[in-house]
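Undergrad: Any chance you can model this:
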Amino acid sequence: MSTTKSILKGFGKTYFTEAGLLRRNRVIEDLEAYTPMLMKSLLANKLIHNTYTESIVIDDKSVEIFKLNQFIEMFTYKEYWQDSYTKFENKIGLTAGGKFIDETADVVLDFPFKDTVLKAGMKKEDQKDADEPFLHETIAKAEIDQLLEPKIFVNATKYDQENLDGAPVDAFDDENLIIKGNNLIALRSLKSKFAGKIKSIFIDPPYNTGQGSFNYNDNFNHAAWLTFIKNRLDIAKELLTSDGSISMTIDYNELSYLLALGDSVFGRNNLQNIITVKRASASGAKVINPGVVNVSDYLVIYSNNKDEWKPNKVFAAKERDKRYNQFIQNVEAPYSEWEFTTLLDAFAKSKNMKKTELKKVLGDSYNRLLDQFAFEHADSIFQWVSLDDSQISQEARNMKYNSKNDPDNIYYMERTGYNDYYMKNGKTMLFMRERLIEVDGELAFGTAITDIWTDVLPNDLHNEGGVSFKKGKKPEKLIKRIIELTSNAGDLVLDFFAGSGTTGAVAHKIDRKWILIDQMEYINDVLKTRLIRTMAGINTAGISKDVNWRGGGSFIYAELMEKNQGYLKDVQHSETTKQLEGVVHRMVEGGADFDFRVDVEKVLQDPEYQAMSVDDKKQLMVKVIDKNQLYYAYSDMEDRDVQDLMSESDIAFNKSFYEERDM
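TA: Purely as a prediction, here's the structure:
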């Protein structure tokens, strides 16, 4: 806006009052009239020209269009360049066409600061005691473009079973990838290479419970969280294949808002499932307070295109079907010599007990041991079933009636592509083995999964992955089900709230390619360590036994190249006011990036700042350093000074990753 105002001042008092206030209505009138001198002056400015013009082709000729409505929109806001960052500043509500619901009929969700990019990172300290750090897509267009352009990767290291400690790598060939850095910026850096290539995205974002990363003041809590998520969903959609999907876990605090937001980004017709996931039992401290005990989270799944999305059939284990209660005592003998008894009699015989003694002697172990015996002898267990004449062939009907007339013998029919018939006295034998499927590495009676999952509670979550991540891990069994539902072997899976690395570990074990993004300092001790252990085949619990995981594969770890990190560390390590002032002056002279709303030199002259303690000054300086300008853009790599900060292998890796596109 400052650029626009400086141009308008060139027209003397035409657009300003004697008191220096902007005559907004006059500006809007002249814009709508396309006043020649005004338009010429505005479009001569490079920033305005690049931001508000668009080239279109008409009759094979390129024509530039000035986006007048978008430009005028600035002047209809409540002087927001001084005291507001967005026209949606005052309330959360439903709107249509930019007007609230009472003014129109078609409904979409709007919320405070919807039209902004939240500059906060994922770290809690990035938001603590800070004002709401938003960039407006119109006002700060240039800064947003700079913020989101692809960044340089450094410390690119490849890990495999021969290099568990890692080795520098100078090329990228679509390997599994861990990126350390702000996830919004990292996602934007992935766009040129991975747009339209990711089959399944899973995220476990901050739940906005008021206790975690989004503990803002109540007035802006929803706004901050919604903006944070929306920015990331927008780019996530661009990364998905046309038949891909995104799965998001959430609790009741923001479920309704996430659904409205998901509808706006992916389209309401692409909402595929809202799944209730039991995450705990109603026990312990949870049952002390009155009311309903909360033991569930929700899994929300959106497809990118409902007409192309084809989820896989996934099964959950169910209880043993007790109708399979007959037992062949000599199943290895020819079928004509088979001898029959009941399952319970065979179980009692295996325990050298009378059938009537089983429950009394075995106690609470009775059902478990009986099930174990049944599954171990599934080839010998069956049930008698009657066949519907209208559903079987003439040959089968003839055999059925022959067996009725000869009830002491077993009749056999081989059936190509189907289970064979064994008939006796008009009934066929349906074998238990033929009804079992593999669920989580074990044979079980299966049932198609529903939208209520109560069977993914972990028994030893704290041991999964071989790393500690208090209250942060999702069970590998849960992630396995999601990935198997939404992708196939060889597909690419992305998690940009990677946390402890569960998504990558599971994807690795079930033959998917993967990309993980996180910016927390624990990434080396937790996430990367977990993936090294997984790759090495070191016991990591979880689904390893279910899928017979023995290790293998590789991955690359890389970091977004930090720009002002040295300054930031120097500020944090300053012990005296003199040391801090030295750092700050170096920052100013060295062109460090500060929050665009702060004039640091004026701050330094402010008596209130000068009276602060050294700790308060340090906190303020950390706060005003533009954290999202800590990363070097890929376009900066043409600068020899930047290249001098990089290794030769990292320079080569970036050129390989970005396929040597123009910088």
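Undergrad: contacts, neighbours, all on C-alpha from now
TA: Fine.
Undergrad: in which helix or strand would I find Ile437?
TA: According to DSSP states H and E, Ile437 maps onto strand 436-439.
Undergrad: buried ones in that strand?
TA: 436-437, 439 (16 or more other CA atoms under 10 Å).
Undergrad: what residues are up against the most centrally placed residue in the chain?
TA: For the chain, the residue nearest the mean C-alpha position is Ile203 (2.1 Å; CA atoms, centre = their mean). By CA atoms under 8 Å, 6 or more residues apart in numbering, the contact set of Ile203 is 246-249, 495-498.
Undergrad: ok, now Val467?
TA: Taking CA under 8 Å, 6+ apart as the test, what Val467 contacts is 500, 526, 529-530.
Undergrad: And Lys286, how far from Asp251?
TA: Lys286 sits 16 Å away from Asp251 when distances are taken as CA to CA, to the nearest Å.
Undergrad: swap in Ile58?
TA: The separation that Ile58 has from Asp251, given CA to CA, amounts to 50 Å.
Undergrad: Of these two, which one has the most company?
TA: Asp251 (19 against 8; other CA atoms under 10 Å).
Undergrad: which residues of the stretch 351-500 of the chain fall in strands?
TA: Taking DSSP state E, counting those that start in this stretch, the strands of the stretch 351-500 of the chain run over residues 381-386, 411-413, 421-424, 427-431, 436-439, 442-448, 452-453, 492-495.
Undergrad: Distance from the shortest one to the middle of the chain?
TA: Read that as strand 452-453. Offset of strand 452-453 from its chain centre (CA atoms, centre = their mean, to the nearest Å): 20 Å.
Undergrad: Please generate a structure for the following sequence too, so the two can be compared:
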Amino acid sequence: MQNLQEDLIKLLKNEENLVVDGHLNKNKIIELALKVEPKLIRLLLSTDTFKKHFFQKVDEVLIFDKIKFQRFVNNKSFLPDSYTVFKNKIGLVVNDDYLDNYITGSKDVVLAFPHKDCILEGGQTKEDQKRNEVFWNETLAPDNVDRLLSPKVFTNFKKYDKDGEHKVEVITPNDNLILKGNNLLCLASLLKTHRGKIKLIYIDPPFNTNNDSFKYNDSFNHSTWLTFMSNRLSIAKELMKDDGLIFIHLDQIEEAYMKILCDEIFNRENYVNTIAVKSSTPSGTKTAHRDKTIIKQKDFILVYRKSSSASFIPQYKRKEKWDTHFNYYLNKKDNTVISLLEKLKADKILEAEQSLKDFDIDNKKHREFYLKEANRICQTQSHKNEELKNQSRKLKDKVLVINENLENETMFYNGRQLTPLSKSIHEVIYNGKIDNDFGMLLCDFWDDIDFQNTQNEGGVSFTNGKKPEELLYRIINMATTKNEIVLDFFVGSGTTASVAHKMNRRYIGIEQMDYIEELPFLRLQKVINGENGGISKSLNWNGGGSFVYAELLQYNQKYIEQIQEAKTKERLVEIWQEMKYKAFLSYQFDAEVFDTRIDAFKTATIEYMQKYLNEILDKNQLYVNLSEIEDETFEISDEVKALNKSFYNTKF
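TA: Below is the predicted model of the structure:
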């Protein structure tokens, strides 16, 4: 079969209409085959081997077996390039046909984009500014990926608690983890320890705008971003419990693409909703172009579940004003009812000339009254049980009590069900505090969380993209209970990990940037020491707990970082001199030939030299694989070996 594939490639590669960027486009070949394109048929018939293999004779007539041909070309070993469907298009596809002119209800619709079937290996480095990140990428076709996603060796283990930094002796199931390294590879490594264990994933990935730091040198910007996310989300799904949930925080730039991608990864049936979050106010420079655009005021959070077994703890927001349907006051002693307004005036809560509309939930005196009397303040509503309704009418001014258990009390008054305010008192977030108050069910529009004053929350400064602790509190509260595991693999400033820590959840945070030691790392130490910002006061947080820090053990990755940091050509040549003896280079690269041409290489621009040296490194060897931990080449200490054994054998 291998010879047949090679012969077919040789035959077709001379056809210009089948070649894109110097490579055969398998999908174009299939397209022509399904159309029984005469020119393609003549080519195949020109060779006895293909005539025999892809045609059959029926009554002396040769019939092209296009299904057999399609299966042959679709084989992953045939042209395992990075082209999925069509090279330059992103769109909805059914059986390789784009839905340009119609919409279908078929469940087979997927989002297709270039490089979808490949691994996008991305890296980041820290520049002078905290959020000025440089990304590089290389799209790896399936046949170039072998050990890239194998479990990796971790190193530089440290444990932090109230007494500071400690040497790690053993990893336990209760340890919180902060991991530094490429998040794709960290996630793949966690499959060995946490597959099916994560209850909640919250991620706030790069939004892929001109204003953030996700800047790939790639002509398919949207496609590259989608590939970047697709690889990571596919692994993330495997880490989730059956009743697990994932929240993906985005803005409008990629939200639509991400929705379709997640429909495919998590299944459309497991889409829960898209939450719109009010994240800014239209003021100042934001309104400068109001005559040319509609000002952005919201973010989106896509919510998916692993399976139908997932459930939520309902969340509530505080009522903005008094609900005048609550207009009765119940006297429990004799089961009689009076007007709430009458009671408020009798107790001098309201003045004689005032009405229920003047009952102000922001007034301290009024608030104290309705919270204290929540079991007696009531509203009425209709009920289907005619017998109970008739019984209550016969009692006239008295209340019919069906069940004395206050938690499940059913009361009727004049033929209508009487419902106490206490059933509308819920935990709410209000003015930066978490409290029990008059709440209304929170649905898919969240406009009650302050995004404007979070820059210094947690005792660390992070001006761009920092999410409020209140937001993460709400998400963690609705999706998890104590001791369940929360994962954030774009941990950034550490909001997710910090809030999870204060809420007694276990957590894993992953970050590749060097600022991990300045932001989530430092922030969590402050949390442990009793930092009182964000939601700390509402939770009566006084500190405590611990986390374990570890890093992926670099190999080729260290050369990539050196290359990116190099400021001169001389430094790049020095790096090459070490790379040729110690680095893992691509099997297609000939170091001896390159050395004979080193003088010509030095005449190139620094940018080209950096790009070239990056490309010749074997991306399967960025970090040390766990399977090679005993290899003396990597000089791994007995202590690190023991901690990796502890980590990978721990039953999380």
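Undergrad: Out of the contacts of Val467 of structure 1, which sit inside helices?
TA: Using DSSP state H, the members of the contacts of Val467 of structure 1 that fall within helices are 529-530.
Undergrad: Export the contacts of Val467 of structure 1 as CSV, with columns for distance to Val361 of structure 1 and neighbour count.
TA: CSV is the format used below for the contacts of Val467 of structure 1 (distance: CA to CA, whole Å; neighbours: other CA atoms under 10 Å):
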residue, distance to Val361 of structure 1, neighbour count
Ser500, 45, 27
Val526, 47, 19
Thr529, 48, 19
Arg530, 45, 25
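Undergrad: Rebuild the contacts of Val467 of structure 1 as CSV, extending it with distance to Tyr422 of structure 1.
TA: Output for the contacts of Val467 of structure 1, formatted as CSV (distance: CA to CA, whole Å):
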residue, distance to Tyr422 of structure 1
Ser500, 53
Val526, 56
Thr529, 55
Arg530, 51
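Undergrad: Among the contacts of Val467 of structure 1, list the two that are farthest apart in space.
TA: Spatially, the most separated pair among these is Ser500 and Thr529, at 9.3 Å (CA to CA).
Undergrad: Enumerate the positions of stretch 92-108 of structure 1 that are buried.
TA: So stretch 92-108 of structure 1, judged by 16+ other CA under 10 Å, has buried residues 92, 94-96, 99-101, 108.
Undergrad: got it, and stretch 430-443 of structure 1?
TA: So for stretch 430-443 of structure 1, counting by 16+ other CA under 10 Å, buried means 430-433, 436-437, 439-440, 443.
Undergrad: which strands and helices sit next to the biggest strand by length in structure 2?
TA: The residue-count maximum for a strand in structure 2 (DSSP state E) belongs to strand 240-250. On a contact count with 3 or more CA pairs under 8 Å, 6 or more residues apart in numbering; DSSP states H and E, strand 240-250 of structure 2 meets strand 198-203, strand 298-305.
Undergrad: how much does the helix or strand following that strand stray from structure 1?
TA: Counting by DSSP H and E, the element after strand 240-250 of structure 2 in chain order, helix or strand, is helix 255-266. Following the fit onto structure 1, the mean deviation recorded for helix 255-266 of structure 2 is 0.9 Å by mean CA distance after the TM-score superposition for structure 1.
Undergrad: contact partners of helix 255-266 of structure 2?
TA: 110-111, 226, 230, 233-234, 237, 268-271, 300, 302, 304-306.
Undergrad: Just the buried residues out of the residues you listed, in PyMOL syntax.
TA: What follows is the PyMOL syntax for the buried subset of these, where burial is set by 16+ other CA under 10 Å:
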select buried, resi 110+111+226+230+233+237+270+271+300+302+304+305+306
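Undergrad: Could I get the contacting residues of the corresponding residue of structure 2 for Pro475 of structure 1?
TA: Taking TM-score structural alignment, Pro475 of structure 1 has Pro468 as its aligned residue in structure 2. Counting by CA under 8 Å, 6+ apart, Pro468 of structure 2 makes contact with 449-451, 454, 457, 495, 534.
Undergrad: if you set the cut-off to 6 Å instead, what comes out?
TA: 451, 454 (CA atoms under 6 Å, 6 or more residues apart in numbering).
Undergrad: what do you get for Glu89 of structure 1?
TA: Applying CA under 6 Å, 6+ apart, the residues contacting Glu89 of structure 1 are 112-113.
Undergrad: How about the secondary structure of the counterpart of it in structure 2?
TA: Using TM-score structural alignment, the partner of Glu89 of structure 1 in structure 2 is Lys87. For Lys87 of structure 2, the secondary-structure state derived from DSSP: H, G, I helix; E, B strand; the rest coil is coil.
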